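> whatever this is, show me its structure:
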Amino acid sequence: MLLAACGGGGGGGADASRPPSSADYGGVCTPEGQKLFVRSYLDEVYLWYDEIVNLNPANYSSAPDYFRALLVPKDRYSDGSGSYSGFEPTSLAATATAAAGTALKLTAGDSVPEYKTVRSPGGRTAGYVRVDDFLTGAQDQLITAFNYLKAQSGVQDLVLDLRFNGGGYLYSAQAAASMVTAPAAEGRVFERLQFNNKRQAESERNTFYFTNKVQFAERQYPAGTMLPQLSLPRVYVLSSALTCSASESVINSLRGIDVEVIVVGEEATCGKPFGFRARPNCGITYYAVEFQGYNAKGFGDYQAGFTPQCRVTDNETIEPGTANDPLLAGALFHADTNSCPAGTATGAPSKASLLSQGLATGVTAGRSASRPASASQPGVNGRLLLPTATP
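Below you'll find the predicted structure:
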């Protein structure tokens, strides 16, 4: 959707045979025109459009204020305050649309800052992959990481470190989950997107499936490239309250096809099964929740987030993925014992206990960054982005 020039008329005027739409008011940048755009836009795309309480637009000084006032109380994610940045993914500009949230990282190589093998205290070999977002380029980096793990002999467990992952493109999360599984998962539902009841046709054609091939190419691996699949029945996910949106889709989708997902962390994930597209108008970009995602079992109601099975307190002074990383040590303890480490009242192991376990680190195949800046932010705007501009 292109940003309309402000001032002057809209999109050619409304057709008298139909009710006015947001397209008719797009680019009408008077205060009244912008509010008419907001109300029409929400009525068309908002997941909970039928729960909106009608309000007098004259009582609000700006269109973003009016937009926020119209949102239903349960909506924690829609936003109408950001200026349109014009950001489009480099290699998917023609097919992808951006959604709400400040980009955590756009630098090449930062999405997957580390991957390696580690050895547990009990002698098990595990792959460790840290994924800080699912933005453009993450899929290529993930394939490189999984190719490395696939080439190692005797990898018994996988630890996906998503503690800083605020989300990103759904196609990238789809590829990540598909590489955990076996080729037999091909064609099973990864996530179904449910739009409002005015948009049933879009709901019917917006289903993502587990796959053994690259579906949406980035720069390094073309469409049709076979994905390296680890064929694991169990995966450990290191999480935090920053783990959001597309990263939560990885957890939910794998559980939907009966892959055991052991979540290790201090608190529940952010709880965002919803998604949206950017809709710019008159210099403001609006993000209204448009759909909810459901796994193969029809589950998508995790607004309270995913609670860790192993409650382990993270330590911000310790480098993630290193020998003293409490979350990684907790996952490897479970891999050895099939139980969570005993410890404090919060369920976390004591620091002395972790140090005594003597976590052995194997080859670090790729590493570029420590804790990202997002780790110190008070919150995160999750993303759940679609790889198609027109559903």
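> going by C-alpha atoms from here, please, whenever you check contacts or count neighbours.
Will do.
> which stretches in the stretch 101-250 of the chain count as strands?
For the stretch 101-250 of the chain, applying DSSP state E, counting those that start in this stretch gives strands covering 114-119, 125-130, 157-161, 167-169, 189-194, 207-209, 234-239.
> also the stretch 251-391 of the chain?
Under DSSP E, counting those that start in this stretch, the stretch 251-391 of the chain gives strands at 260-265, 274-275, 279-281, 284-287, 291-294, 310-311, 360-367, 383-385.
> export these to JSON lines and tack on distance to D325 and mean neighbour count?
Listed next are these as JSON lines, based on distance: least, CA to CA, whole Å; neighbours: other CA atoms under 10 Å:
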{"stretch": "strand 260-265", "distance to D325": "11", "mean neighbour count": "24"}
{"stretch": "strand 274-275", "distance to D325": "31", "mean neighbour count": "29"}
{"stretch": "strand 279-281", "distance to D325": "41", "mean neighbour count": "22"}
{"stretch": "strand 284-287", "distance to D325": "36", "mean neighbour count": "24"}
{"stretch": "strand 291-294", "distance to D325": "32", "mean neighbour count": "24"}
{"stretch": "strand 310-311", "distance to D325": "14", "mean neighbour count": "25"}
{"stretch": "strand 360-367", "distance to D325": "11", "mean neighbour count": "14"}
{"stretch": "strand 383-385", "distance to D325": "27", "mean neighbour count": "30"}
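> between the ones you listed, which one is closest to A63.
The closest of the strands of the stretch 251-391 of the chain to A63 is strand 284-287. By CA to CA, the value is 9.0 Å.
> any idea how far that closest one is from the chain center?
With CA atoms, centre = their mean, to the nearest Å as the basis, strand 284-287 stands 19 Å off its chain's centre.
> of the strands of the stretch 251-391 of the chain, which is nearest S249?
strand 291-294 (7.9 Å).
> run through who's touching the closest one.
Strand 291-294 is touched from outside by 47, 191-196, 249, 253, 273-276, 300-301, with contacts defined as CA atoms under 8 Å, 6 or more residues apart in numbering.
> these two touch, right, R277 and R383?
No. The criterion here is CA atoms under 8 Å, and R277 misses it with R383 at 9.5 Å.
> now tabulate the strands of the stretch 251-391 of the chain in a markdown table and tack on distance to G187.
Below are these laid out as a markdown table (distance: least, CA to CA, whole Å):
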| stretch | distance to G187 |
| --- | --- |
| strand 260-265 | 19 |
| strand 274-275 | 23 |
| strand 279-281 | 32 |
| strand 284-287 | 31 |
| strand 291-294 | 16 |
| strand 310-311 | 31 |
| strand 360-367 | 31 |
| strand 383-385 | 21 |
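> how about these, which one is nearest T107?
It's strand 360-367; of the strands of the stretch 251-391 of the chain, that one is closest to T107 (CA to CA) at 14.0 Å.
> which elements pack onto the closest one?
strand 114-119 (3 or more CA pairs under 8 Å, 6 or more residues apart in numbering; DSSP states H and E).
> quick one, the strand it packs on and strand 157-161 angle?
140 degrees (axes from the mean of the first three to the mean of the last three CA atoms, to 10 degrees).
> list the buried ones in strand 114-119?
Residues 114-119 are the ones in strand 114-119 that count as buried (16 or more other CA atoms under 10 Å).
> this one next, for a side-by-side:
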Amino acid sequence: MFIFSKEAAILGACVFSLVGCGGSGSDNSDSGNLDPATITWTQGVFEPSSKFDQQCQALNEKHWLRSWSHETYLWYDEIIDRDPALTDGVLNYFALLKTENTTESGAKKDNFHSSLPTDEWRAQSQSGQTFGYGFKIRLISASAPRQAIITYTEPNSPAATQNLARGFEVLEVDGVDFVNASTQAEVDVLNAGLFPSESGKVTTFVFKDINTSETREVTMTAQTITGQAVGNIKTFANGEVGYFQFNRHNAIAEKPLFDAFNTLAARNVKDLIIDMRYNPGGFLQMASQVAYMIAGAENTDGKIFEKTIFNDQHPTFNPITGERLEPVPFTDEFVGFAENPAINPGTPLPSLDLKRVFVLTTGSTCSASEAVINGLRGANIEVIQIGENTCGKPYGFYPTDNCDTTYFSIQFTGVNNKGFGEYADGFAPQNSTGSEFQPVRVPGCAVADDFSHQLGDENEALLSTALAYRATGTCPVASSMTSKQGFAPALFTDTPKVQDNRSTTLIEQNKILEY
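Presented below is the predicted three-dimensional model:
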């Protein structure tokens, strides 16, 4: 079994020289212990990153980033080695320390290179807090003519107070025509309104209910939103089929996941539909917990959930922790990711002991969520995928603090118990058609997201298809909105596009290892 101590699960742990805690911040002060005048740069020659660790002066920080990236970045040999002294700003230099190569399908290999102030990262990862109004949208078309629809709203949020719900389409943001805006200045207004980066942003929206065509103008103030990670726990088919919505793998999700599986186990469900259509990822070990609670001990005994693979400089030892590389097992105990866990770490997890599971997906199903699919398939659990092509992110990182900034740089990929892990173009239901990408085909049905019904409604297209497939083994005619969310054709144009570039969003869409 694989147990993280509480200290090992939270951000603050500092157990290896590549990762420190504290510091005076990423500024241009002279608070570091190394004299910048003594630091030299020779192309292709790298000092150990430990020499610069927590030396909080701009040039020292950039040299730390350079050496740390060379040591740990998955594609370290694809980074162009530049003199840190010639780039202004620590974060500007960090932005250069990644690959610019693309996958075979033409997508950027690394879209998730980012950073956050460490206190913001702690708030996000531990409590699920982000800035916004409490609604999530799906960008069906990012460039004109645009379309964006609310997918769900968070309980007790400004959006919920305004009675916004799934199926409300964005028409205007602060007086700018969302659908037809053509200038960069207009799109900047759209992005600032839809994706606020701090509390207090007041924005006026016009929405249209796609079911009634009624339009509504609402004004909301952005605030700190604590998202609901797990909800909508239900049963169908005379109690034989369990269902719940799983939105993110963060620290506060562990207890509600524990409760959801206990509830469904007590009801003796025979099948499970897990709705991860908007789950962008998060903690990898939580994905292994979910997989264990689906499959149980007998189905996972002696099998690994994922073997993590770092760059070719580190075939034996983990470059972050210094420990010998060991695969991630199917975790059968409560870890205690949160700072004050509601359940004692080490408490056995419940399980449904299923040999198959139905997973509802869209292009917003990313990384740790995809790891659930891949890990179960590696253990010979039948995964039936209902919905759309997942996003394709088999990569992950350790959040790493230096001088009060936490950096997120791709450091590993992974393979399942059968040695498979190449799904950079995502997973897609077997009968999907027309994709320009090369997804891994999974048994199931291609179904477009249905905004005319609420999530958990038995008549909603993905859920109703899963129930019908369980009964008949057949699919309706394949349908989908885009070949792959996030890589819709509009995103390849040069016209101004609406997109959420906030670090918090980019960081969510990954597999995260903490210690």
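> may I see the PyMOL selection of the buried members of the contacts of strand 291-294 of structure 1?
Buried members of these, defined by 16+ other CA under 10 Å, are picked up in PyMOL with:
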select buried, resi 47+191+192+193+194+195+196+249+253+273+274+275+276+300
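> ok, the contacts of strand 291-294 of structure 1 vs Y287 of structure 1, which is closest?
The shortest approach to Y287 of structure 1 among the contacts of strand 291-294 of structure 1 belongs to F276, at 6.1 Å (CA to CA).
> and the closest one, what pairs with it in structure 2?
F276 of structure 1 maps onto F397 in structure 2 when the alignment is built from TM-score structural alignment.
> is it true that its match touches F408?
Yes. Applying CA under 8 Å, one finds F397 of structure 2 in contact with F408, separated by 6.3 Å.
> tabulate the strands of the stretch 101-250 of structure 1 (a markdown table), appending distance to F306 of structure 1.
Listed next are these as a markdown table, based on distance: least, CA to CA, whole Å:
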| stretch | distance to F306 of structure 1 |
| --- | --- |
| strand 114-119 | 24 |
| strand 125-130 | 19 |
| strand 157-161 | 15 |
| strand 167-169 | 15 |
| strand 189-194 | 17 |
| strand 207-209 | 21 |
| strand 234-239 | 9 |
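> A223 of structure 1: which of the ones you listed is closest?
Distance to A223 of structure 1, taken as CA to CA, is lowest for strand 207-209 among these, at 15.2 Å.
> what residues in structure 2 pair up with the closest one?
Aligned by TM-score structural alignment, strand 207-209 of structure 1 falls on residues 327-329 of structure 2.
> and the helices in the stretch 51-200 of structure 1?
Assigned by DSSP state H, counting those that start in this stretch, the helices in the stretch 51-200 of structure 1 fall at 63-70, 138-151, 170-180, 200-205.
> so which of those helices is the most packed in?
helix 170-180 (a mean of 26; mean count of other CA atoms under 10 Å).
> from the contact counts, what lies against that one?
helix 138-151, strand 207-209, helix 246-256.
> which among those is found nearest to E218 of structure 1?
The nearest among these, by CA to CA, is helix 138-151 at 6.6 Å.
> residues in structure 2 matched by the closest one, start to end?
Going by TM-score structural alignment: helix 138-151 of structure 1 matches residues 253-266.
> ok, S49 of structure 2 touching K62?
No. Judged on CA under 8 Å, S49 of structure 2 makes no contact with K62 at a distance of 10.2 Å.
> who has more neighbours, the two?
K62 (26 against 22; other CA atoms under 10 Å).
> map that one across to structure 1 for me.
Structural alignment (TM-score structural alignment) places K62 of structure 2 against K35 in structure 1.
> now for that match: which residues touch it?
Applying CA under 8 Å, 6+ apart, the residues near K35 of structure 1 are 57, 62-63, 66-67.
> one more time with 10 Å, if that's ok
K35 of structure 1 makes contacts with 25, 28-29, 41, 57-58, 60-67, as judged by CA atoms under 10 Å, 6 or more residues apart in numbering.
> mean deviation of the strand or helix carrying it from structure 2?
Element membership for K35 of structure 1, per DSSP states H and E: helix 31-45. Mean deviation of helix 31-45 of structure 1 from its aligned counterpart in structure 2 after superposition (mean CA distance after the TM-score superposition for structure 1): 2.1 Å.
> how many degrees apart are that helix and helix 63-70 in direction?
40 degrees.
> from L2 of structure 1, how far out is A360 of structure 1?
A360 of structure 1 sits 53 Å away from L2 of structure 1, going by CA to CA, to the nearest Å.
> now do A217 of structure 1
Using CA to CA, one gets 24 Å for the distance from A217 of structure 1 to L2 of structure 1.
> more neighbours, these two?
Per other CA under 10 Å, whichever of A217 of structure 1 and L2 has more neighbours is A217, with 18 against 8.
> contacts only, for that one.
By CA under 10 Å, 6+ apart, the contact list for A217 of structure 1 reads 91-92, 137, 139-140, 171-172, 223-225.
> in CSV: those residues, plus distance to A201 of structure 1.
Putting the contacts of A217 of structure 1 into CSV (distance: CA to CA, whole Å) gives the following:
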residue, distance to A201 of structure 1
S91, 28
L92, 24
G137, 30
Q139, 28
D140, 31
Y171, 20
S172, 24
A223, 26
G224, 27
T225, 30
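> G366 of structure 1: which of these is nearest?
Of the contacts of A217 of structure 1, the one sitting nearest to G366 of structure 1 (CA to CA) turns out to be D140, at 13.5 Å.
> do I have it right that the closest one meets Q215?
No. Taking contacts as CA atoms under 10 Å, D140 of structure 1 lies outside contact range of Q215: 11.9 Å.
> shared neighbours of the two, which are they?
With CA under 10 Å, 6+ apart as the test, D140 of structure 1 and Q215 both reach 172, 175, 222.
> of those, closest to L232 of structure 1?
A175 (14.7 Å).
> got the contact list for the equivalent of the closest one over in structure 2?
For A175 of structure 1, the aligned position in structure 2 is occupied by Q289, per TM-score structural alignment. Q289 of structure 2 is in contact with 254, 257-258, 295-296, 305, 329-335, 349-351, 372, counting by CA under 10 Å, 6+ apart.
> rerun at 8 Å
330-333, 349.
> and if you look at L42 of structure 1?
Contacts of L42 of structure 1 by CA under 8 Å, 6+ apart are 49, 288.
> same deal with the one 10 residues further on?
For I52 of structure 1, the contact set (CA under 8 Å, 6+ apart) comprises 70-72.
> off-centre distance for stretch 500-509 of structure 2?
8 Å.
> show me what that stretch is in contact with.
Applying CA under 8 Å, 6+ apart, the contact partners of stretch 500-509 of structure 2 are 111-116, 121, 124, 130, 191, 195, 197, 280-282, 366-367, 393, 408.
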